[in-house]
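A.B. asks: Mind folding the following:
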Amino acid sequence: MSSDVARTSTPTAVVTGASSGIGAATVRRLRAEGFHVLAVARRADRLEALAAETGAAVLTADLTHGDDVARLRDAVQDRFGGDLTALVNNAGGAFGTDTVEHGKVEDWQRMFDVNVLATLRVTQALLPALRTGRGGDVLVMSSTAARIVYEGGGGYTAAKHAEAAIAETLRLELAGDPVRVLEVAPGMVKTEEFSLNRTGGDSARADAVYAGVKEPLVAEDIADVVAWMLTRPRHVNVDLLVVRPLAQAAQHKVVREKQ
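C.D. replies: Have a look, this model is predicted:
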């Protein structure tokens, strides 16, 4: 890659988990806001389609692997001249709905790898680029699951609690630096893959999650929130923004219409 957008006044962003759902919607929205975006995900075909649609730069990478994170760091240097405005740590996911008693260790490991350790690796790698110039933003896409637990969600809520702890601790540790640390905690968001992945591809179980919910959030709603947070004046730090659909008053309180 060439440093074709380095040292300009145009904001720059890295969005992880960009091949679908909230990540892809965030890439689209930030491009519409005038950001140069580097979209990162594992699936090259989806990234190529997103690049053709939006003009975003793309990098195929598995952020649970240190070598791929190093390639991302180098790509930011090459494309943006090492001057990064925003890192959107969106990569994540839930796998399995077992109880703690019967939870599969491999599911828990996968959730911690992608939600927690990938966020840690990428943030560590890109902090130097975020400190340059006027400073930048680390945005962590957590979940309402980072605030409260529920049956069948032990592994996911544990991972999201840990991811939120990264954001909260980092904000304290970077006090005085020109880096904002922001956290978005979405509630019920209907995307094409989240619940399907969680249920191991069982479409009936995945659809049941949203059954009767008049208007669950969609990926574009969260992308709108992300864009708003990243474009606030530099002295404004939105520590935590919890966003749910109107039908979800709390984690366990969801209004469902009769089917």
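
A.B. asks: Please count neighbours and contacts with C-alpha atoms only from this point.
C.D. replies: Noted.

A.B. asks: could you pull out the strands for the stretch 1-150 of the chain?
C.D. replies: Secondary structure of the stretch 1-150 of the chain (DSSP state E, counting those that start in this stretch): strands at 12-16, 36-41, 57-60, 86-89, 136-141.

A.B. asks: Show residues contacting the first one.
C.D. replies: So the one you mean is strand 12-16. Applying Cα atoms under 8 Å, 6 or more residues apart in numbering, the contact partners of strand 12-16 are 23, 26-27, 35-41, 80, 83-91.

A.B. asks: and with 6 Å instead?
C.D. replies: 35-40, 84-91 (Cα atoms under 6 Å, 6 or more residues apart in numbering).

A.B. asks: Including neighbour count, could those go into JSON lines?
C.D. replies: JSON lines is the format used below for the contacts of strand 12-16 (neighbours: other Cα atoms under 10 Å):
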{"residue": "35", "neighbour count": "20"}
{"residue": "36", "neighbour count": "23"}
{"residue": "37", "neighbour count": "27"}
{"residue": "38", "neighbour count": "24"}
{"residue": "39", "neighbour count": "27"}
{"residue": "40", "neighbour count": "27"}
{"residue": "84", "neighbour count": "30"}
{"residue": "85", "neighbour count": "25"}
{"residue": "86", "neighbour count": "26"}
{"residue": "87", "neighbour count": "26"}
{"residue": "88", "neighbour count": "27"}
{"residue": "89", "neighbour count": "26"}
{"residue": "90", "neighbour count": "26"}
{"residue": "91", "neighbour count": "24"}
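
A.B. asks: Could you also give me the structure for this second sequence? I'd like to compare it with the first:
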Amino acid sequence: MSTVPTAVITGASSGIGAATARRLAAAGYRVVLTARRKDRIEALAAELTEAGHEAVPYALDVTDRAAVEALAASLDRYGPVRVLVNNAGGALGTEPVASADPADWRSMYEVNVLGVLHITQALLPALTASGDGTVVVLSSTAGLATYEGGGGYVAAKHGAHVIAETLRLELCGQPVRVIEIAPGMVKTEEFALTRYRGDQDKAAAVYAGVAEPLTADDVADTVTWAVTRPPHVNIDLLVVRPRAQASNYKVHRES
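C.D. replies: This is a model prediction of the structure:
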């Protein structure tokens, strides 16, 4: 069995997930790429393999408990599972609480909260058995403070934040670190577009006048830095924002 450590990344088909896979692969991990879009993760795995890295694509919906458990069972063939990056998530809609669609809230809760719960529970035995495991939760500054029109997403990301905080308490004394990375404004190809249901103009307006929002690679660099600290060092919570953003609602925009 290989001694190359394995890192499992959810939501690896694009954005922060794909960028994190590239960074962790370069740092010496075998990366297991999970996402619903099989074609995307297969293309990324081929890219990484061509570059000399070990990459395994695995089509997965993190809200499907049976599928998550099947993934966990399949990892036995590899070396130690050292890292889990809970990146799968997303926002849907900006309606106020008074008129929000409960189906949107349920969808966000399923992926941002229960998805994290499913795969963390499934992989925790292997992470613990490795003797040096790390659980990363990609939350958001939305998990730390609220804003108008963000009720459903904010509630879900608060849930992800609480999972990380509680798990860290419960695992105290075990060989598993729990790291939470909470990004602020990150410009990716899909996040805002999905939130605004494909409306290109509304998605673009989120970043209007902001010269340098964070990129997916900025966040991936942060994740990789936290993961590769010495085993006794735990980065409990790291908030990362662009310089132009002071809070969820205070952003410097150039005219």
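
A.B. asks: sorry, back to before: just send the strands of the stretch 1-150 of structure 1 back as TSV, with distance to residue 234 of structure 1 too.
C.D. replies: Shown next, in TSV, are the strands of the stretch 1-150 of structure 1 (distance: least, Cα to Cα, whole Å):
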stretch	distance to residue 234 of structure 1
strand 12-16	15
strand 36-41	19
strand 57-60	25
strand 86-89	12
strand 136-141	9
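
A.B. asks: out of those strands, nearest to residue 197 of structure 1?
C.D. replies: Of all these, strand 36-41 sits nearest to residue 197 of structure 1, with 15.8 Å by Cα to Cα.

A.B. asks: ok so, going back, residue 122 of structure 1: which of the strands of the stretch 1-150 of structure 1 is closest?
C.D. replies: strand 86-89 (7.9 Å).

A.B. asks: what's the closest one aligned against in structure 2?
C.D. replies: Counting by TM-score structural alignment, strand 86-89 of structure 1 pairs with residues 83-86 of structure 2.

A.B. asks: Next: stretch 167-186 of structure 1.
C.D. replies: Residue span in structure 2 matched to stretch 167-186 of structure 1, by TM-score structural alignment: 164-183.

A.B. asks: got it, and stretch 200-212 of structure 1?
C.D. replies: Using TM-score structural alignment, stretch 200-212 of structure 1 pairs with 197-209 in structure 2.

A.B. asks: Buried by neighbour count: which residues of the matching stretch qualify?
C.D. replies: 203, 207 (16 or more other Cα atoms under 10 Å).

A.B. asks: biggest strand in structure 2, by residue count?
C.D. replies: What stands out as the longest strand in structure 2, according to DSSP state E, is strand 176-183.

A.B. asks: mean deviation of it from structure 1?
C.D. replies: Compared with structure 1 after fitting, strand 176-183 of structure 2 deviates on average by 0.2 Å (mean Cα distance after the TM-score superposition for structure 1).

A.B. asks: what's the distance between the next helix or strand after that strand and the middle of its chain?
C.D. replies: Next in sequence after strand 176-183 of structure 2, counting helices and strands by DSSP states H and E, comes helix 191-195. Here the centre of helix 191-195 of structure 2 is set off from its chain's centre by 15 Å, with Cα atoms, centre = their mean, to the nearest Å.

A.B. asks: Could you do stretch 32-40 of structure 1 as well?
C.D. replies: Put simply, stretch 32-40 of structure 1 sits 14 Å off its chain's centre (Cα atoms, centre = their mean).

A.B. asks: same question, stretch 248-257 of structure 1
C.D. replies: For stretch 248-257 of structure 1, the distance to the chain centre is 24 Å (Cα atoms, centre = their mean).

A.B. asks: measure it end to end?
C.D. replies: Its start and end residues considered, stretch 248-257 of structure 1 measures 12 Å (Cα to Cα, to the nearest Å).

A.B. asks: Could you tell me where that stretch falls in structure 2?
C.D. replies: Going by TM-score structural alignment: stretch 248-257 of structure 1 matches residues 245-254.

A.B. asks: May I see the buried residues of the matching stretch?
C.D. replies: 245, 248, 251.

A.B. asks: counterpart of residue 116 of structure 1 in structure 2?
C.D. replies: By TM-score structural alignment, residue 116 of structure 1 lines up with residue 113.

A.B. asks: thought that match was touching residue 161?
C.D. replies: No. Counting by Cα atoms under 6 Å, residue 113 of structure 2 stays clear of residue 161, with 9.1 Å between them.

A.B. asks: Looking at structure 1, name the residue matched to residue 145 of structure 2.
C.D. replies: So, by TM-score structural alignment, residue 145 of structure 2 is matched to residue 148.

A.B. asks: ok, how many other residues are close to its match?
C.D. replies: By other Cα atoms under 10 Å, the residues close to residue 148 of structure 1 number 15.
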